[in-house]
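[1] coords please:
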Amino acid sequence: MHQSLRLSDAARSRISLQSRRSAIAAANPSACLEERVIFMQNITRIPWTVDILVPSLPVLYAILDPVRIPSISNALEGPGDVVQDSHVGLEIFCVSNSLRGILTLVRAKRVPFGAFSDIWKNVWPWLQFTEMYHEILTGDLIADRYIQQVLFIATLGTNPEAERTMAKDIVDICIFLGRAWARLLQGDDRDNKAAETLTIGQLWKTPKK
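    Just a heads-up that it's a prediction; the model follows:
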């Protein structure tokens, strides 16, 4: 794991005193759902700026540990509206905001060199997860997911370090982009449709080695 993704003493000192304790707890590999929720509730109560998100990167990265995907998937495939009626909704709240935070940092070019590969390994399984359950994860749970996620892939695709990591997933990435494009064409937002269509077209036009 890249050093910038570890919750070191330096990173802790840049997190506000109010959030420091919950940040340390949420980033712990053995963190419980309540600890992750407390951190995310604290950070989403304040205006999200890049300066706020940068020191929180290790926590956002830790929350996106793909190890929890199977249990959440099993719950989503069960009976009833588990997103609203169980812990699953809280898990999705943490995951969706962690994705939003990391995508914001990537697009702002505030992710340290050397960390892209580790970030991709955590983010990509969740992008696939949100795509698989897009009909269930509606509304504010995964807001503007296609715009954010396609731009995230596009941004990483211009980074040689990240591109090498993404190369092994290129087939699945193309499928993901194709589905995003198809759903985009069904939407009503013409401005976003035009911008994202151009982005997807450029991604497919540029061969990946």
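[2] okay, CA-based contacts and neighbour counts for the rest of this
    Will do.
[3] Could you check how far residue 173 is from residue 91?
    To residue 91, residue 173 is 24 Å away according to Cα to Cα, to the nearest Å.
[4] And residue 103, by the same measure?
    Taken as Cα to Cα, the span from residue 103 to residue 91 is 18 Å.
[5] show me where the protein has strands.
    Along the chain, no segments are classed as strands by DSSP state E.
[6] separation between residue 37 and residue 95?
    In terms of Cα to Cα, residue 37 sits 10 Å off from residue 95.
[7] ok, those two, which is more surrounded?
    The residue with more neighbours, out of residue 37 and residue 95, is residue 95; 25 against 19, by other Cα atoms under 10 Å.
[8] To compare against the first, here's the next sequence to fold:
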Amino acid sequence: MDTITQKLDQTLAQSETEKSNIMSQLRLCLSAEALETLLLKEQHRQQELNSAINCSANAQTECLQTAGEDFVTSLASLTEELLALLDVLMTADDVTKTTGSITTDKCTHTHEVVIQERDATIKRFGEMYRSELQRLNSDKHKRLLEVEKWNYTGASSCTDSQTPSAKRSNGASHSQVTTVKFILKYNKKLPLNFKKNCIISHLKPLNYS
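    This is a model prediction of the structure:
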């Protein structure tokens, strides 16, 4: 699972770098065709990112299930070995007893302790398993939600940019970022002049080339 997580982290970092690169290419002098090209790049990046997140989550879930099955199988085998050993070592309480799928020749207090410990271990493991599975699902949905937020948080900012009171800054402000996101997402729906006006309201005045 560590390998899968590391691979996803690398993919996320690469996608973030690609996103920054796409944003850095936005210029006031871009034509509609150039904006369309950036839009297609951004859409492809998001598709690849969504696919990587889902594939990673599925792979981690499969690893968790396999590890769980192996653990339960190993625990059952160990329990059988311990009970068989106790059958040889103990001589008191020679009573045949069936516990689950395991049949022993004797039933002593020690036999019962082994069975109780097995059941307690299974219970604890089940709780850990469900908790880890919930964490994996939560992480997946959180990452997918971040991608969705990147798509939809720019609409209101772009609308606000039409007001004369829009502020400019020397760096990349929140309104600048969200405006760019909006322009990328709704490129086909907006006339070129309106797109450029949106950018002008938030990007640095000298960023023309």
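[9] Can you calculate the TM-score here?
    The TM-score (TM-score structural alignment, normalised by the length of the first structure) is 0.26; 81 aligned residues with a Cα RMSD of 4.4 Å.
[10] and residue 97 of the first structure, what is it in contact with?
    residue 40 (Cα atoms under 8 Å, 6 or more residues apart in numbering).
[11] SS state for residue 34 of the second structure?
    helix (DSSP: H, G, I helix; E, B strand; the rest coil).
[12] Next, the contact list for it, please.
    With contact taken as Cα under 8 Å, 6+ apart, residue 34 of the second structure is in contact with no other residue.
[13] so how many other residues sit close to residue 158 of the second structure?
    Applying other Cα under 10 Å, we find 26 residues neighbouring residue 158 of the second structure.
[14] ok, now which ones touch residue 83 of the second structure?
    104, 111, 114.
[15] Swap in 7 Å and give it another go.
    Contact analysis of residue 83 of the second structure by Cα atoms under 7 Å, 6 or more residues apart in numbering lists 104, 111.
[16] host element of it?
    Here residue 83 of the second structure, judged by DSSP states H and E, is contained in helix 32-89.
[17] What ranges does the second structure have for its strands?
    Using DSSP E, strands in the second structure cover 97-99, 102-104.
[18] So for the longest helix along the first structure, what gets flagged as buried?
    Ranked by residue count and defined by DSSP state H, the top helix of the first structure is helix 87-107. Buried positions in helix 87-107 of the first structure, judged by neighbour count with 16 or more other Cα atoms under 10 Å: 88-107.
[19] do the same with stretch 38-51 of the second structure
    Applying 16+ other Cα under 10 Å to stretch 38-51 of the second structure flags 38-39, 41-42, 45-46, 49-50 as buried.
[20] now those residues in JSON lines, with distance to residue 150 of the second structure?
    Shown next, in JSON lines, are those (distance: Cα to Cα, whole Å):
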{"residue": "38", "distance to residue 150 of the second structure": "15"}
{"residue": "39", "distance to residue 150 of the second structure": "13"}
{"residue": "41", "distance to residue 150 of the second structure": "15"}
{"residue": "42", "distance to residue 150 of the second structure": "11"}
{"residue": "45", "distance to residue 150 of the second structure": "12"}
{"residue": "46", "distance to residue 150 of the second structure": "10"}
{"residue": "49", "distance to residue 150 of the second structure": "12"}
{"residue": "50", "distance to residue 150 of the second structure": "13"}
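[21] Let me know the closest of those residues to residue 77 of the second structure.
    Ranked by distance to residue 77 of the second structure (Cα to Cα), these are led by residue 50 at 40.8 Å.
[22] Number of residues surrounding the closest residue to that closest one other than its chain neighbours?
    With Cα to Cα, 6 or more residues apart in numbering as the criterion, residue 50 of the second structure has its nearest non-adjacent residue at 6.6 Å, and that residue is residue 144. Other residues near residue 144 of the second structure come to 17 when the count uses other Cα under 10 Å.
[23] And the one 5 residues further on, by the same measure?
    By the measure other Cα under 10 Å, the count of residues near residue 149 of the second structure is 13.
[24] what's the answer for residue 14 of the first structure, then?
    14.
[25] How about residue 56 of the second structure?
    Counted with other Cα under 10 Å, residue 56 of the second structure comes out at 19.
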